[in-house]
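coordinates for the following, if possible.
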Amino acid sequence: MEKPIDDTLPPVWAGYTASAWMIVFAAMSFYWALGGTAGINTVSLGQELAGDPWFITLLWLTGILKIGGGILALALVQSWGQQLPRQLVLILAWGVSVLLVLHGGDFIIQGALTENGLIGFPAFAAWTTAHWQTFVWGPWWLLGGIAFCAATWNYQRRSR
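Down below sits the predicted model:
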């Protein structure tokens, strides 16, 4: 006989995972924005654009957005999140979830197509960028998206 699902303990692991994922990713953006170069050559055009003012601005902006995403993920599992308008939280959380999954999937598909010679990067992009997109960044974005989807789903079920 199957055990019934225990809904008395909300599954919060996904929200904390999504938040931690966002914070780690934000730290990378801030590191690169402050002039750090370790790993920047793994990002498409990263090495070529390091130090460029608009690229630095973009890194700061994405870092701030990622911090916002980390806070949103916490709102899905913390009691203070219940004080926020439910519909707004759901729209934002599902939006972030979809964007992360699509971006990760896009990286994996583009990387796989590049790896198989079906498409190519511009001549000035590093060859190893395709490997990083396919095997590191794509799965990393996908992982964040899956965690966000699970956290959003759990929030939606609990907050009816």
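
hey, let's count contacts and neighbours off CA atoms from now on
Fine.

so residue 158 makes contact with residue 10?
Yes: using Cα atoms under 8 Å, residue 158 is in contact with residue 10, at 7.4 Å.

got the contact list for residue 17?
When contacts are counted by Cα atoms under 8 Å, 6 or more residues apart in numbering, residue 17 is found next to 144, 147.

could you also give me the structure for this second sequence? I'd like to compare it with the first:
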Amino acid sequence: MKINYWFITMGIVWTIIFAGMSFYWAMGGMLGVKSLGGTIYEMSLNPDHSFITIVWLTGFIKLLGVILLLMLLIHWKKTIISETLYYVTKVVGILLFLYGLLNFITISLSVFGILDFNLDSYATFWRLIFWEPFWMIGGVFYFLAVKKY
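Below you'll find the predicted structure:
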């Protein structure tokens, strides 16, 4: 397995920013929440304890990506570990990218009236311009962090 330090670094930075947003929102910050739209925005206006707990948990779950990327920097003696890390990193990259892409497609379809979502125009704009591409960029960072010899 060959690692790409630049994409690992960018993936770590992306992941920390991504997790940091969750921690900020879990502490009550509201900057950027309206851009998410829908139920998440509505729940954030008057959050109950379980919602805040879930937001904290998502932040910690996101940080697992940093651990995954840092594990790529270790020279493992057992090739099974390196191979597993390779495939897990590739799959995570693909899933992050597909999540953003599929959301981008479905939100775009709602713009054209083909699908109906509970997103106002503000959230729709930010989801298409920032959030969904942000997911896809993260997927690219993870996917390109490793390659076969």
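
how many other residues sit next to residue 32 of structure 1?
By the measure other Cα atoms under 10 Å, the count of residues near residue 32 of structure 1 is 22.

ok, now how distant is the residue nearest the centre of structure 2 from residue 142 of structure 2?
By Cα atoms, centre = their mean, structure 2 has its centre lying nearest to residue 135, at 4.8 Å. To residue 142 of structure 2, residue 135 of structure 2 is 11 Å away according to Cα to Cα, to the nearest Å.

structure 1: helices as residue ranges?
13-33, 46-49, 53-75, 86-115, 128-132, 138-158 (DSSP state H).

can you put the ones you listed in JSON lines and add distance to residue 121 of structure 1?
Compiled in JSON lines, the helices of structure 1 are given as follows (distance: least, Cα to Cα, whole Å):
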{"stretch": "helix 13-33", "distance to residue 121 of structure 1": "22"}
{"stretch": "helix 46-49", "distance to residue 121 of structure 1": "13"}
{"stretch": "helix 53-75", "distance to residue 121 of structure 1": "19"}
{"stretch": "helix 86-115", "distance to residue 121 of structure 1": "7"}
{"stretch": "helix 128-132", "distance to residue 121 of structure 1": "8"}
{"stretch": "helix 138-158", "distance to residue 121 of structure 1": "16"}
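
residue contacts, the aligned partner of the residue nearest to the centre of structure 2 in structure 1?
Matched by TM-score structural alignment, residue 135 of structure 2 corresponds to residue 141 in structure 1. The contact partners of residue 141 of structure 1, taken as Cα under 8 Å, 6+ apart, are 100-101, 103-104.

mind putting those into CSV with neighbour count?
As requested, those are arranged in CSV below (neighbours: other Cα atoms under 10 Å):
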residue, neighbour count
100, 23
101, 23
103, 18
104, 24
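
could you dump these into a markdown table with distance to residue 39 of structure 1 added?
Output for these, formatted as a markdown table (distance: Cα to Cα, whole Å):
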| residue | distance to residue 39 of structure 1 |
| --- | --- |
| 100 | 21 |
| 101 | 22 |
| 103 | 19 |
| 104 | 18 |
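
pick out whichever of the residues you listed sits closest to residue 127 of structure 1.
Nearest to residue 127 of structure 1 among those: residue 104, at 19.1 Å, using Cα to Cα.

please say which position in structure 2 the closest one maps to.
Using TM-score structural alignment, residue 104 of structure 1 sits opposite residue 100 in structure 2.

list the contacts for its match?
Contact analysis of residue 100 of structure 2 by Cα under 8 Å, 6+ apart lists 131-136.

recalculate using a threshold of 6 Å.
132, 135-136 (Cα atoms under 6 Å, 6 or more residues apart in numbering).

got it, and residue 46 of structure 1?
Neighbours of residue 46 of structure 1 in contact, by Cα under 6 Å, 6+ apart: residue 40.

which residue in structure 2 aligns with it?
Mapped onto structure 2 by TM-score structural alignment, residue 46 of structure 1 lines up with residue 40.

for residue 59 of structure 1, same thing?
With TM-score structural alignment as the criterion, the equivalent of residue 59 of structure 1 in structure 2 is residue 55.

shouldn't that match be in contact with residue 28?
No: in terms of Cα atoms under 6 Å, residue 55 of structure 2 does not count as a neighbour of residue 28; the distance is 10.3 Å.

ok, those two, which is more surrounded?
Higher neighbour count among residue 55 of structure 2 and residue 28: residue 55, with 20 against 13, using other Cα under 10 Å.

much appreciated, bye for now.
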